[in-house]
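Student: Return a 3D structure for these sequence lines:
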Amino acid sequence: MLSKPRKARNALSMTSLIDVIFLLLLFFMLTSTFTRFAEIPLSSGAAGLNATTPDSPPALVRLTSEGLSVNGIDTAPDGLLAAVDALPQAPNLLIVTLTEDVTSQQLVDLLVQVQPRPDLAIKVLE
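Tutor: Take a look at the predicted model:
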């Protein structure tokens, strides 16, 4: 009896499998977090929240792309705490207003300056 000759199988192409594995590896490398960045707590200016009367008037900090001012007095970008300490009454609250050209890095730099003073509450206006 003659048997049919076995048909040779085509070689399985590994190119598409390697491409998919590479894309999955790239996806997981880019979406995973290996370090924790410092978190800066922010409170929103919602009405009715913390409606207690502060002991001292708040300080108004205006942040622009050129610099900042505390209660209308121009201040060096790294001299925020010194300017707040120079006020007649030490405020418990800093109200930060931003101009449209301020970058998020400038806001983060400002918030990092205030971190050593946990007694200062910060409200960032939209």
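
Student: Only C-alpha atoms from now on, for both contacts and neighbour counts.
Tutor: Noted.

Student: What distance do you get for Ser16 to Phe22?
Tutor: 10 Å (C-alpha to C-alpha, to the nearest Å).

Student: Then Ala51?
Tutor: Applying C-alpha to C-alpha to Ala51 and Phe22 gives a distance of 54 Å.

Student: Same check on Val70?
Tutor: Relative to Phe22, and taking C-alpha to C-alpha, Val70 is found at 53 Å.

Student: one more, for comparison:
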Amino acid sequence: MTPLIDVIFLLLLFFMLSSTFAKYGEIELSNATGGGAASETPAERHFVQLGTERLDLNGAPITLDELGNQLETGQVLVSLYPDTTSQRLVDLLVRLRGRDELSVLVLE
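Tutor: So this is what the prediction gives:
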């Protein structure tokens, strides 16, 4: 009886330690579309440089909260520094999602 309890305890411990309890978020990414006819009025373009500790909008330092408030329409081009983490990029994309008039393009 004791070995059975030990095995059950080890299985319980294994499944508890191997499972994750964090909730995963989901971000929709769309593929780039082919070029179409040029519109008569050029869209407003913003250039964002993203690093681990640094965030610049059109060359001026800014925070994530301010960036989400300032960008409402146009096209956002995001350039990544080599030290940028994927979590930092996801944080930026979460701030900018849900706006119909705003398109985000991450540059390689």
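
Student: Overlay the chains and give the TM-score.
Tutor: Remark: TM-score between the superposed chains equals 0.65 [TM-score structural alignment, normalised by the length of structure 2]; 104 aligned residues with a C-alpha RMSD of 3.0 Å.

Student: And the residue nearest in space to the middle of structure 1, which helix or strand is it part of?
Tutor: In structure 1, the centroid-proximal residue (C-alpha atoms, centre = their mean) is Val108; its distance is 6.7 Å. According to DSSP states H and E, Val108 of structure 1 maps onto helix 104-114.

Student: distance from the next helix or strand after that helix to structure 2 after superposition?
Tutor: Per DSSP H and E, the first helix or strand lying C-terminal to helix 104-114 of structure 1 is strand 121-124. Its aligned residues in structure 2 lie a mean 2.6 Å from strand 121-124 of structure 1 after superposition (mean C-alpha distance after the TM-score superposition for structure 1).

Student: In structure 2, what stretch matches strand 121-124 of structure 1?
Tutor: The aligned range for strand 121-124 of structure 1 in structure 2 is 103-106, by TM-score structural alignment.

Student: For that stretch, list every residue counted as buried.
Tutor: For stretch 103-106 of structure 2, a neighbour-count test (16 or more other C-alpha atoms under 10 Å) marks Ser103, Val104 as buried.

Student: and if you look at stretch 71-84 of structure 1?
Tutor: Under 16+ other C-alpha under 10 Å, the buried positions of stretch 71-84 of structure 1 are Asn71, Thr75, Pro77, Leu80, Ala83, Val84.

Student: Farthest pair within those residues?
Tutor: Using C-alpha to C-alpha, the two most remote members of the buried residues of stretch 71-84 of structure 1 are Asn71 and Pro77, lying 14.4 Å apart.

Student: Show me the strands in structure 1, by range?
Tutor: 59-63, 68-70, 73-75, 93-98, 121-124 (DSSP state E).

Student: Looking at these, spot the one closest to Met29 of structure 1.
Tutor: Of all these, strand 121-124 comes closest under C-alpha to C-alpha, at 34.1 Å.

Student: Other residues contacting that closest one?
Tutor: Leu42, Ser43, Ser44, Gly45, Asn92, Leu93, Leu94, Ile95, Val96, Thr97 (C-alpha atoms under 8 Å, 6 or more residues apart in numbering).

Student: Identify, from these, the entry nearest to Gln115 of structure 1.
Tutor: Leu42 (11.3 Å).
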